[in-house]
Each structure stands twice: as structure tokens, then as C-alpha cells.
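**Q** sequence and predicted structure below; questions after.
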Amino acid sequence: MNDHFTRRIVCLAAFAVAMTGGNVPATERLERGQTRIDVPAIGDGLWVHNLFQSNMVIQRDKPIRVWGWADPGEKVTVTFAGQSQSATAAADRSWKVELPALPASAEPRTMTIQGKTKKVALENILVGDIWLLGGQSNMEFELPKADNGDLEAVSANFPNIRLFSVPQLNGPDRKPSFPMQYRWSDWSHQHFREGYWDVCTPATVREFSAIGYVFARRLHMATQIPIGVIDASRGGTCIETWLPLELLQTIDTPEVKQMLAEWDKKIADFDPQKDLADRIKRFHERAAKQNAGDRQPPATLLPGPAMDMNRPGNCYASMIAPLAGFPIKGALWHHGFNNALQPNGHVLYYQVFARMIGAWRAAFTDPQLPFGIISLCTAGDPQDRDNYLEKMADEGIYIRAVQYQTFLDLWNAGDKNIGYADSFDQRRSWFHPQIKIPVGERIARWALATQYDKRIRWLPPLLKSVETGNGKILLKLDGPAGPYNDGPIHGFAIAGPDGKFQPAQAEHFNKGNNQFDYSVIVLSSPLVPAPVYYRHAWGRNPLANLKSTDHTDLPFATQRNDTWTLADLYEIYSGKKPATPGILNRSEKNELVRLLRTEDLRRRRAEASALLQENN
């Protein structure tokens, strides 16, 4: 038995002792390829929701809601911190009590839930702040996989930080609860511990979100308040799965309507018998080409797209709804990769993102719930001066831009509990960039400044105005900004009315006598005589270095003042309309990349010619 497996069994045994009569988990051996459910979502008799366990954190300064199930008519009494409330189980077995709010406390306390004949005792409970993590695999990304994650892990002795991973369930029906389980992942070929509250230690943190842990560690170090982190992120998911289906159905845009109609058709057309027959046929075709060994042909009917994690509304119903009503402090969101795989995916993303934030706030009964957005991270080969335009042809950049625009929309509308942190400057070519620790620290800046009254900066440099004329574009910012590593400012492209972009020379505004205004950026290019449009950090792995200059390392965000999509750029550079209006097929996308590559080459030749003439 390896150390990893031993540690899990020890944790299970310790949890069983701590529950002392509660929802006690099983301890059967883990089997490869099989998910082991230790505690069902809802059991017989007196049953407290699986959110409530030993080692948990309860949200401070908000009423304490506790709920579960019991026999109809059974009286249930919950006692915590010297306070008690009772409720009677309804005909559907449900019960709920609400205790008065408490201030933060690192004192370990016991909660008891007393029924007619059974008593549950939950121990080592702290009162502090609970933060929810949402998004996909870059939020899930485990701490030891991050750069210097091993150093963080061996240092993670924080008994007042508690960690929880939401079980990854499926299906369109809202789940009232979830099991406690060890989920087998065919993708990772391992089991993942889900549905348990764990004390943060070097052992338990190893399967936890790197960004989530670093965020919690920084908050706890700065405030000494107990911190609970609930990870509800899920790799490979699109944004539409994280909204309630009934909310999506009210969004009256062509993109959302088409997406819902396509899913309805996909579900209606699915034939489980035909699917099984096709899988059996493929099995035998593969077996004829290679030895199948003792493997058997498939024999199980699959549910098909109805249970797909990306079916609109499914992850909300299966992973957010079971938490609904549980008081928390706030939420973080790091997402975007899968929507960037869809043509014009940013259009739908922008239409639904703010609505998703509102839905999550409603689920946790707090219309002002703090919500921090972390921008889509990098992927692909780095953008540089030689391939600058070619690397602008990526839908992921548009996703990142609408994430920032959604933040600006809410912020400018007076939402002071919306937050934002960029991650595009943590550059790696892999779509799971391992530089996670600075990202967790950066979003912690926002939380500490806005939710814990720490006098530190979190806002990136903000654009105040754009002026054009005399062959230049002037960007006026809300404060000084400069290149992170000194030298020239990189990261801007400009275009005239024709929409043909070129990398811009970017300089601080010279007021005269070499007196510079570091809050004004002047953009120009000899190849764009009358620029009116600009883009910044417009690459999936962008060449961009403009940041705040007060030692806070906050990048000027991905943004633009044009509205052209990739389909528009295809028409601009090729002179042809896409076969499908507004959408590029693969051949057209490849042609656009070739055209931009040719334009990069033309510019480099012009620059080389100018350099030769200057030196002759």
C-alpha cells in the first residue's frame, strides 16, 4: 500500500471517529476505475447535509443556517456556541434551523444535532470566512504541479485554514446534496477525494487548487481569521453549464437561443441502443488490429448528452445548487478555455457572464457577494515582434477581453464588490501554465483591500480616455504606468479605419524638455499614418509589459476600442466574406493566420529596409 493511499485511509478513519454518530464514511479499499462513495448524499433517519462536518468553517457575521433530513414530524435541535434552535421535519423529511451570527473565532467548537433517538456531534469547527472557487482546470490545478508548489506544500501547516472539494456530479436536476466520495478519473487515472472538510496540512493540500490555497494562505496570514475554501471548479467546462437553465432560457439573443436549440436537438437525437452498438463495433475493430487481452466489449447503455457536464445548466444544478443557501464570504472565478474553442465564443460569454455572477449571488442569498474574476491564462507559443499579428488570431484573447469588460461594466455601475486580476503576464506555452502562485497572490490583493480594509492597491491601471489625431493615439490612464522590466513599452497594436493592425511604438507623453507624463501613453507606427483603433495585450500568450509603477506588478488589462471579430478581420485582410456569416471555418481561420503572417513579414522587411537606409 503506497503512502498516498495510506494517508487517505487514515484521514477516513480519523473522520469516522470525529463524526461520533453522524454520517460516518465507509473505509473499503479503493478500486482502480471505480468511484467509491463513502457517505450517500442523503441517508435514512436523522441526517445533516454533508456540508456540515467536523473540521469545517462556518461563515462569520451571517446567520448560521443548518439543514438536513429526518423522519417526518421529528423534532431536530441544533446547538452551537451556546445557542440552540429547533425545527420539525416536514413531510418530505427536510428541516432547517437558523442560529444567530457569530464573530470570527479560532476556538474549536462542537455542533450537536439532536433528533428523537440519534445525536450527531461535529467537532473542531471554526468561525471565519468561506470563499468559493469556480471555473475550470486552471483553477483546479493542484498545488504540487505549480512552480514552487512543492515549497508551498511543505510549508502548508495552517490548522485554521480548511479545504473542501465539491463532488463532480452530473445531470440537469438540481441536487439537494452530494455524496462524500473518492471519485475515479479516467483522465487523470487516479482517485480524487471529494466532499470532505480537511484541515490544511502538507498532506491534505497536495490535491487542492494552487490558486485557492495561495489565496487562502495570504488572507489568513494577513488577518488571522480562519479561512475555509470550497473548490467547485471543474476542468473542461463551458460557462453555459454554470448558469441555471431557466435563467439561460430568458436570455433573448441569437447566440444563446442557438446554443440551447443545438443541445435540445443533440439530446433528442441520442439513441442509447445505437450508441452501444457503435461502441461494440469500434471495440471489435480495434481488437482485430491489436490484442484486446482480457478486455470485454462494452455492455452498458450510456446516458449520452443529457448527462454531459457541459449541457447548459448541468454544473449549476449538480455542483452549485447543492451548496445554495450556505453562507459564504465570496467567490473567485478563473475560466475561459473551452469557450475559446467555439467560433465567436466571446459573444455568448459576454452575454451570460454578468448573469452568471448574479445567479451565484442569488444562490448564496447575498446580492452583494464579493466576486473576483481572474482572467483567462496564457496558452500557445509566445507572441513577439516577429509573429505579432499572426498571434492576434485567437478567440481566447476575445474571451479575456470580455472578462475584463464585464468587470468594468459592473464596477462602473457601482458594484464595489466585483474584483479583477489578470494572469496573462504569467507566460507559459502550455494551456495549464504552472505559474499559479503569483495569480493567487494577485487576487488576494483585491480581497484584502476591499473586504479586509488593508491599505494596499489592487486595481490595475485604468483607461480614462482615448484621443486620436496627428498620426497618433493618446491613452490617458488614471495613474502612472511603465514597462515592467524597463526598456521600451510592448503590447500595443494600432489600426486606421481600414482595420489593418500593426504593432505600435508606445512611449510616455513628452511634455517638453524631456519632462514626461507617465500616465499618458502615445501610440504610433510609420505603417499606420492615421490610427484610430488600438488593442493591448492582444495575444493568447501576449507580448505586453505595461504595469503599475508602484511596486504592485499590476498589468494594464487586455482591451481594445474596436469591435472587429476574427470573421471581420478575415474579410478585412482577404477581401472575402466567410462561408457562414460571422463565423470562420477551419480553412478560413488558417487562411487568416497565413495572411497575418504575410503582413508580419512585410512589416519586418520594411523595418529592415528603413534600418539599412538609416545606417547608409
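**A** Good, I have the coordinates.

**Q** okay, CA-based contacts and neighbour counts for the rest of this
**A** OK.

**Q** what packs against the lengthiest strand in the chain?
**A** Of all the segments of type strand in the chain, defined by DSSP state E, the longest one is strand 119-135. Other helices and strands packing on strand 119-135, by 3 or more CA pairs under 8 Å, 6 or more residues apart in numbering; DSSP states H and E, are helix 3-19, strand 57-59, strand 105-114, strand 227-231, strand 330-334.

**Q** hold the first one in mind and look at this next one:
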Amino acid sequence: MRKYSILLCIGLMFSINALIADVRLPQIFSDGMVLQRNQPIAVWGWADPGEQVKVNLNSQRQETTADADGKWKLTLSPEEAGGPFQLVVSGKNTLTLSDVLIGEVWICSGQSNMEWIVANSNNAEQEIAKANYPQIRHVKIPRITAGEPLDDIEESLEWEEANPQNVGDFTAVGYFYARELHKELNVPIGLINTSWGGTMVETWISKEALKKDKNLKKAVLAYENTPADTVRKNTNPNRYPTLLFNAMINPLIPYTVKGAIWYQGESNAGRAYEYRTSFPMMITDWRKRWGLGDFPFYFVQLASFKAAGGTSATGSTWAELREAQHLTLSLPRTGEAVTIDIGTTNDIHPRNKQDVGKRLAAVALHDSYGRDVVYSGPEYKKHKTSGNQVTIHFDHVGGGLTTHGADEVIGFEIAGADQRFYPAEAKIEGETIVVSSSSVSKPKAVRYAWADDPGTSNLFNNEGFPAGPFRTDNWTPVTKNVVYELKN
């Protein structure tokens, strides 16, 4: 009888709490936020079941009703860039968010090179001192893992202005990207920084998407058979798949965004061939779940780094990862910033994040905003063999081919049918490169910058964009048969 009374009291407590539940917004909605311009704006949250919820923004007023689970969602009509505004949400209580801007909103995600902050980047003291961009706003999603998709971030979030007090803790790549966009577009820019150093791509993908691949499915099934109390919050995000999708992506959906920028891949280099599947899978998964169509997705190709010291002769996992990234351009509305020239042999974290941001911004300005700008370096198009010479043709030559740091072209290799590569002599002839070696009489393959750390490879266009690494052969990659296995 006593047990029944206790249960009855608990039931009454829950009933009373349900009756007095406040209207609530997700944590991503807070003072100083940036909403996406020129697109329908999703607003959602929680209230009492059946409660009428009103949302006011600028001159708009929309109403909806919370469903049986207390969830509600509505869509505001597109707004032009501007602000500051108030976003007012009311039901039995009223929420007023102030200093709300409308502009361009970008997800910034990946591992440590995206998480890397302005304070640790080149010329940090000067960059911080001159940061005076009140229309650039940044919000950092806290590091957390979850075994199942979360509806909301469990911690309060703060949108911060780009000023000397705050900018040191911004994602450096994101900030320098936003700064270039703001200078060109003159509209507010919002950065949602959801990144975690050392993470592999599989932890950023939903369980349902991973199950569609026969190899990745095995890891998911092993994860599903793991006791629930084993998968704890804040555990190693690489221990199981999908943990960061659950905790750091799903709670942001369906916040209206323009697109995403991504810097990741170092942790997947050992399985570079599989990245040809997993990386486009993640992009497709995010797009499907956001419901915004093929929103722009721009990524950074890995910079040079010694890693395991891989070369064409020994096999380079990092070169193969860069190739997998480049192949992802087959997806619509994707773009790539090549950074092979800014890496540091002994440091996986290049401090030059300014050029990374600028190159991503050039891609965005061309692809998303219709600007007539050069946004890429020379990109392998085709080749023709004549005798002992191979002529390489390129796209994105811009104002012409050139070299940096030396008069001769450095970084080309050539091989015959024996698949032994030799350093090649390479000459610029118009918009082509002619490659040869006295050691190879019948060339079958040419490679450029094909190594973990290709060092002084130096082919650029006159606009200052580096040529991306490439190979003309289709010889078997060293990572071809390496697949994801659940870490115990």
C-alpha cells in the first residue's frame, strides 16, 4: 500500500509539472544569435501538450500548437539581412531574445584543425587586437557524447561577438572564413562551431546512415550490442560510431543554415580508401536530415605533414586521404580548399589558418554567392603521352601556371610499368606541364605531391592558389582493404 502511495505521489508530481511546463526553446536560440537570411526560418521548442505558442520576429507573427508530446515547430517567412531584432516566443510564459541578427549562418565542424582557436594561430596578438566585427557571431557547442540522438544541448550556449575580448577562443578557420565573407557581403555572419579534436568521420554520422554500408554496418551492430551503461557521456568519441552526431549535430537540426565548412580527415588517413564512402555518406546524411536540400558543404584538403613518412614508393595514406577528399567533389554543391603548401612537417596543426579561411571563402563567394573570383588552384584534367614525355593539362589555371620558392617545378614523379617512381623534370609550357625522366623511357604514370609530406612541391596559378595533389594511375591504394572496426 505504501509503495502504491509513493507511486501515486510521483505520478501527481509529474502531472503538476506537465501542467506548469514553460515554453522552451533549444539552447542554440539565445541572445546575440544569427538567423539565416533569405530562407524560411525554423523555430521550434517545447511546451505543454496542446498549448498555443506565438512567435514574433521583426514584423512577423506566427502561431502553432504543441503536439501530444509537448513539441512544437513553425517556420517564419524569409527575412532580409539586418538587425538587431527581438525574437519573442510566448505561451503561458514569454521568452524574449535580444540582439538577434539576420545574415549568413555556417556550421563549422571537424577535428582539431577546425577546433583550433585564433589565440593559437599565426599573428594571434595582432589578430585579436584588431578584431572589431560586431556582426560576426560565434557559438561553441560543448564537447559531449551520447548513445542516442539528443533533442537539445544540455548546457546553455552563448553567441559571442568577434571582438578582442572574445575572438581568441573562436575557431580560427571559421573566424577567418567569416571575416572574408563579411568584408565582401557586408551582412552578419554566424558561426556554429561543433568540432572535436582527434575525431574520425564515423562518429559524426547517424546510425541509420552507417548501416547502409556493409562494412560500417558491422561496427554499428557491435555498438548496438554494447551494454547501455558502457556508453557514457564524454567518453572517447572514437570508441563508438555516431556518438558526436547524436550529441553535437542532431540537437542543432533543423536550425536554418546556409551550409557547412569542414576540416577533418587526419584521424581517417589509415582508412583513406574507406573515406571515399564515409565522407560523402556524412554529407548526404546531414543534408537529408536538415531538409534544406543540397546545402553548400566546403572542406579543407589535408595539409602536408610527415605522419608516417609515406611516399609513392612506400605508400602514402595521407595522399590517399587527400584523393578521397577530392573525389567527394562529385557530390553537388561541394567545394575544396587545397592547403598542401601551408603544412608543417613536424606539426599536424598548421598555424596559418588565415589562408585556410581565405581559400574556403573564395570557394563560397564563387559557389554560394555568385562572385566572379578565382577560387581554386590548378587541377589535373587529363594527360597525353608522347615518347618518354607526358603532357599534363589542367583546369583552373587562372592567370597562368607559375612556381613558388624556386624557378623549376618541384614535386612531380614519373613511373613505367614496373610502378617504380622517379623524380621528374617538369616544365611549364603554356597551360600545361611537360614531365619526363631519363630513368623512364615508357612512362605509364605521373604523380604530383603524392606523399604524406610532399615538402617543396611548388606549382601554383598566378592568383596564388596551389595545385592539388594528383595521380594519373589507378594502381591499388595501400589502404584499399583497411576497414573500420569497433574499438574496444
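**A** Now that the structure is in, tell me what you want to look at. Just so it is clear, the model here is predicted, and its values are computed rather than measured.

**Q** any idea what the TM-score is?
**A** TM-score for the superposed chains, counting by TM-score structural alignment, normalised by the length of the second structure: 0.88, backed by 458 aligned residues with a CA RMSD of 2.5 Å.

**Q** re the thing from before, average gap between the longest strand of the first structure and the second structure?
**A** In this overlay with the second structure, the average offset of strand 119-135 of the first structure from its partner residues is 0.7 Å by mean CA distance after the TM-score superposition for the first structure.

**Q** that strand aligns to what range in the second structure?
**A** Per TM-score structural alignment, the counterpart of strand 119-135 of the first structure in the second structure is residues 94-110.

**Q** distance from the matching stretch to the middle of the chain?
**A** Taking the mean of its C-alpha atoms, stretch 94-110 of the second structure sits 18 Å from the chain's own mean (CA atoms, centre = their mean, to the nearest Å).

**Q** buried residues, it. List them.
**A** Residues of stretch 94-110 of the second structure classed as buried under the neighbour-count rule (16 or more other CA atoms under 10 Å) are 95, 97-98, 100-110.

**Q** likewise for stretch 155-165 of the first structure?
**A** By neighbour count, and taking 16+ other CA under 10 Å as the criterion, the buried residues in stretch 155-165 of the first structure are Ala156, Asn157, Phe158, Asn160, Ile161, Arg162, Leu163, Phe164, Ser165.

**Q** save these as JSON lines, and put in distance to Ala81 of the first structure and secondary structure too.
**A** Written out in JSON lines, the entries for those read as follows (distance: CA to CA, whole Å; DSSP: H, G, I helix; E, B strand; the rest coil):
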{"residue": "Ala156", "distance to Ala81 of the first structure": "28", "secondary structure": "coil"}
{"residue": "Asn157", "distance to Ala81 of the first structure": "26", "secondary structure": "coil"}
{"residue": "Phe158", "distance to Ala81 of the first structure": "23", "secondary structure": "strand"}
{"residue": "Asn160", "distance to Ala81 of the first structure": "18", "secondary structure": "strand"}
{"residue": "Ile161", "distance to Ala81 of the first structure": "20", "secondary structure": "strand"}
{"residue": "Arg162", "distance to Ala81 of the first structure": "19", "secondary structure": "strand"}
{"residue": "Leu163", "distance to Ala81 of the first structure": "22", "secondary structure": "strand"}
{"residue": "Phe164", "distance to Ala81 of the first structure": "23", "secondary structure": "strand"}
{"residue": "Ser165", "distance to Ala81 of the first structure": "26", "secondary structure": "strand"}
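
**Q** before we move on, back to that, right, and the helices and strands packed on strand 119-135 of the first structure - which one's nearest Glu390 of the first structure?
**A** strand 330-334 (25.9 Å; CA to CA).

**Q** and the angle from the helix or strand following the closest one to strand 330-334?
**A** Moving toward the C-terminus from strand 330-334 of the first structure, the next helix or strand (DSSP states H and E) is helix 345-363. Computed by axes from the mean of the first three to the mean of the last three CA atoms, to 10 degrees, the angle separating helix 345-363 of the first structure from strand 330-334 equals 160 degrees.
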